[in-house]
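K.L.:
With the input below, show me the fold.
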Amino acid sequence: MLAVTAADHLPAGPVAVLANPTAGRGVHRGLLPPLLDRLAVAGRPVRLLEAGTAAEAEAACRAAVTEGIGALVTVGGDGTVHRALQAVAGTTVPFGPVPAGTGNDFALDTGYPADPLAAVDLITAALLQGRTRPVDLARVDGADGARRWYGAVLAAGFDAIVNERANRMRWPRGPRRYDLAILAELARLRPRRYTLRLDGVTHELDAVLVAVGNGACYGGRMRICPAADLTDGLLDVVVGGRFDRRTLMRVKPRIYAGTHVAHPLVRTYRARTVELAAEGITTYADGERALDLPVTITAVPAAVRLLR
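P.N.:
Just a heads-up that it's a prediction; the model follows:
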């Protein structure tokens, strides 16, 4: 069970809100004014952060934390959460994600309602009662000294390769671009050689899928790491071995239920620290472009305090 932090530990200051108006293809855009009104019931000033790009959003969150906000709330999906986590990870600033994107894996895995209004009511009640619950985050360190944090899952296999291709494509727009990227990468699918060090123990393996989960889900409720626990201080590693195209496409739908881990070509591991290396792979964390391999991923217990 998640621990509850005492009321007198909540920092003073306004509630900063980072909203992504394009999240969920704009479905929840009209909800922002009532969401802000409900947050104001907590009796603190509510400050909407200004940002036009993902980089600006992350910078705005970092600046707000430095300036002494009392809490940070996001309205959007996993990408918006990812930007905020870079600012609040390892600090005393509590965080509340309002799920309003196409993928809301971190918010839902940490117990927030799928309905944005219900989620903001939960966050407001936590602010009023001074209640927070700590959960783990994963910290990613690159060979060049770069560092990122994530809450859900880091992908370092086929899914990451597809994302990288889709991001390079200028046409078509929308989901169709991702579909075409999948087809292109399936045509050239091949297992890659990975070096995996789990708490110092080295494994050399050939794989098509590699995921390192702090949480269970990615990509909109795909349970890629179904046994992951956000409060156990451990990372769950799922490796899909030498799949050919036909086997991969048969197994992939099973990820939604988490039953893919029973396939004989899938291996699962658990560790506090994961060192991962392979040639030519750019990782994606919480669905966002992260760092090139090699990386070291560390489970950091109670790295963020959730308003729940």
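K.L.:
can we go C-alpha only for contacts and neighbour counts from here?
P.N.:
OK.
K.L.:
quick one: residue 34 from residue 118, how far?
P.N.:
Using CA to CA, to the nearest Å, residue 34 is found at 12 Å from residue 118.
K.L.:
neighbour-wise, which of the two wins?
P.N.:
For residue 34 versus residue 118, neighbours defined as other CA atoms under 10 Å are more numerous around residue 118 (15 against 12).
K.L.:
how close does the more buried one get to residue 35?
P.N.:
For residue 118, the distance to residue 35 - CA to CA - is 10 Å.
K.L.:
same check, this time on residue 220
P.N.:
Per CA to CA, residue 220 is found 23 Å from residue 35.
K.L.:
likewise residue 245?
P.N.:
To residue 35, residue 245 is 45 Å away according to CA to CA.
K.L.:
More neighbours: which of those two?
P.N.:
Taking other CA under 10 Å, residue 245 and residue 35 do not tie; residue 35 has more neighbours (19 against 15).
K.L.:
secondary structure element for that one?
P.N.:
According to DSSP states H and E, residue 35 maps onto helix 32-40.
K.L.:
what does residue 274 give?
P.N.:
strand 273-277.
K.L.:
all helices for the protein, in order.
P.N.:
32-40, 54-67, 78-88, 105-109, 116-129, 158-168, 175-187, 245-251 (DSSP state H).
K.L.:
how close does the closest residue in space to residue 268 that isn't next to it in sequence get to residue 197?
P.N.:
In space, and not counting its chain neighbours, residue 268 is closest to residue 238: 4.6 Å by CA to CA, 6 or more residues apart in numbering. Distance of residue 238 to residue 197, computed by CA to CA: 13 Å.
K.L.:
neighbour-wise, which of those two wins?
P.N.:
The neighbour comparison of residue 238 against residue 197 (other CA under 10 Å) goes to residue 238, with 22 against 17.
K.L.:
Check the spacing between the more buried one and residue 104 real quick.
P.N.:
Counting by CA to CA, the separation of residue 238 from residue 104 is 21 Å.
K.L.:
Over to residue 281?
P.N.:
Separation of residue 281 from residue 104 (CA to CA): 25 Å.
K.L.:
Please apply the same query to residue 232.
P.N.:
Look at residue 232 and residue 104: by CA to CA, they are 21 Å apart.
K.L.:
the more surrounded of these two?
P.N.:
For residue 232 versus residue 104, the count of surrounding residues by other CA under 10 Å is larger for residue 104: 28 against 15.
K.L.:
Quick check, the more buried one in contact with residue 78.
P.N.:
Yes - judged on CA atoms under 8 Å, residue 104 makes contact with residue 78 at a distance of 5.3 Å.
K.L.:
so how many other residues sit close to residue 110?
P.N.:
Using other CA under 10 Å, residue 110 has 20 other residues around it.
K.L.:
One more sequence to fold, the one below, so I can look at both together:
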Amino acid sequence: MIAVVANPTAGKGRHAALLPALLDQLGPHELLPPGADALRAAVAGGADAVVAMGGDGTVHAALQAVAGTGVPLGIVPLGTGNDLSAGLGLPGDPRAAVAAILAGRTRAVDLARVDGAHGTSWFGSVLAAGFDALVNERANRMRWPRGPRRYDLAIFAEMARLRPLRYRLVVDGVPEELDSVLLAVGNTVAYGGGMRICPGADPTDGLLDVTLGVAGRLALATLKPKVRTGAHVDHPGVRTLRATTLEIAGPDLHCYADGERIGPLPVTVTCVPGALTLLH
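P.N.:
Have a look, this model is predicted:
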């Protein structure tokens, strides 16, 4: 049995009309309500595979059910950004993605596990625990305006009060303290719809890629456009490192991963090699 979760509102609903055809193309399946709980129950009940049709949020929910189980996951990208499917090298066209799933090929890729006061969660793309997390928090509190303008205003507001945050990190057992504006932990390269914040990340190398930015307000404003290509890592105010386990403490903020709110710091992020069996 293939357990399917589908989000017709993903990507502002631009693929909603195509969704019935995609489900028909997939063949026999059980369509589940959205969220991780129904998928966990399906996996526990013996599902042969899970298919997530939607954006990064839909895929994130599916990861919570399949991580570490060996039950393969198929991804049909219907969202705006689709950062995780792109980072895993999957087809960008929804029909081609279903065809790849039906081919039945699998490969093992890494996931990152996050442990903290919220419990345990998993992510596949990037965890943000700096300026971008603050922007997400502010945007989520705002009731106006709707759409992308909300994030534009949130960015402006956070830029106006920008200050370095004091972090206490433990990198593979080695502690350090530092001030930084950015802190992103990547299993794959991009977040935010193709922003290549961790351009060297490889979801098969057993390592997390970490990007830190100690730059001030002016430097951050000039760095932001360079993140689209990954050229920001050449700036002297940006530092990158790799680790299998990273403990993050210090700032009073919530981190986000795969675009979803995870929980408050402190957290421990661990790369778990081969935790996801991917249909491709």
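K.L.:
which stretch among the helices of the first structure comes nearest residue 149 of the first structure?
P.N.:
For the helices of the first structure, distance to residue 149 of the first structure was read as CA to CA. The smallest value, 5.9 Å, belongs to helix 78-88.
K.L.:
The closest one aligns to what range in the second structure?
P.N.:
Taking TM-score structural alignment as the measure, the second structure aligns residues 56-66 with helix 78-88 of the first structure.
K.L.:
which residues in the second structure does the strand holding residue 274 of the first structure match up with?
P.N.:
So strand 273-277 of the first structure sits over residues 245-249 in the second structure, by TM-score structural alignment.
K.L.:
And for residue 219 of the second structure, the neighbour number?
P.N.:
Residues lying near residue 219 of the second structure (other CA under 10 Å) number 13.
K.L.:
Sorry, slip of the keys, the one I care about is residue 46 of the second structure.
P.N.:
Residue 46 of the second structure has 12 neighbours, counted by other CA under 10 Å.
K.L.:
gap between the residue mapped onto residue 204 of the first structure from the second structure and residue 248 of the second structure?
P.N.:
Residue 204 of the first structure maps onto residue 177 in the second structure, with residues paired by TM-score structural alignment. Distance of residue 177 of the second structure to residue 248 of the second structure, given as CA to CA: 10 Å.
K.L.:
Mind checking which of these two has more residues around it?
P.N.:
Neighbour comparison, residue 177 of the second structure and residue 248: the larger count goes to residue 248, with 19 against 12 (by other CA under 10 Å).
K.L.:
Leaving out sequence neighbours, find the closest residue to the more buried one.
P.N.:
Excluding the flanking residues, the one nearest residue 248 of the second structure by CA to CA, 6+ apart is residue 169, at 5.0 Å.
K.L.:
next one: residue 42 of the second structure
P.N.:
Per CA to CA, 6+ apart, closest to residue 42 of the second structure is residue 3, 6.7 Å.
K.L.:
give me every residue that touches the counterpart of that neighbour in the first structure.
P.N.:
Matched by TM-score structural alignment, residue 3 of the second structure corresponds to residue 16 in the first structure. Going by CA atoms under 8 Å, 6 or more residues apart in numbering, residue 16 of the first structure touches 46, 47, 48, 49, 64, 69, 70, 71, 72, 73.
K.L.:
Let me know how buried the equivalent of the fourth one over in the second structure is, in neighbour terms.
P.N.:
Superposed on the second structure with TM-score structural alignment, residue 49 of the first structure falls opposite residue 32. By the other CA under 10 Å criterion, the neighbourhood of residue 32 of the second structure contains 15 residues.
K.L.:
repeat for the one 3 residues further on
P.N.:
Residue 35 of the second structure is surrounded by 18 other residues when neighbours are defined as other CA under 10 Å.
K.L.:
Which residue, neighbours along the chain excluded, lies closest to it?
P.N.:
Per CA to CA, 6+ apart, closest to residue 35 of the second structure is residue 61, 5.8 Å.
K.L.:
measure that neighbour to residue 262 of the second structure for me?
P.N.:
Relative to residue 262 of the second structure, and taking CA to CA, residue 61 of the second structure is found at 12 Å.
K.L.:
Next: residue 127 of the second structure.
P.N.:
As for residue 127 of the second structure, its distance to residue 262 of the second structure is 9 Å (criterion: CA to CA).
K.L.:
shared neighbours, those two?
P.N.:
Shared contacts of residue 127 of the second structure and residue 262 (CA under 8 Å, 6+ apart): 255, 256.
K.L.:
who's more crowded, the two?
P.N.:
A direct count of neighbours by other CA under 10 Å for residue 127 of the second structure and residue 262 places residue 127 higher, at 27 against 24.
K.L.:
Could you check which residue of the first structure pairs with that one?
P.N.:
Correspondence of residue 127 of the second structure to the first structure, assessed by TM-score structural alignment: residue 154.
K.L.:
Now do its match against residue 236 of the first structure, distance only.
P.N.:
10 Å.
K.L.:
Residue 99 of the first structure now?
P.N.:
Counting by CA to CA, the separation of residue 99 of the first structure from residue 236 of the first structure is 24 Å.
K.L.:
more crowded one of the two?
P.N.:
Between residue 99 of the first structure and residue 236, counted using other CA under 10 Å, the more crowded position is residue 99 (31 against 24).
K.L.:
residues contacting the aligned partner of the more buried one in the second structure?
P.N.:
The alignment partner of residue 99 of the first structure in the second structure, by TM-score structural alignment, is residue 77. Going by CA under 8 Å, 6+ apart, residue 77 of the second structure touches 53, 54, 55, 85, 92, 93, 94, 97.
K.L.:
hang on, the earlier thing: need the contact partners of the match of helix 78-88 of the first structure.
P.N.:
Residues outside stretch 56-66 of the second structure that contact it (CA under 8 Å, 6+ apart): 5-7, 34-37, 39-40, 43, 50, 52-53, 72-73, 75, 79, 81-84, 121-124, 258-260, 276.
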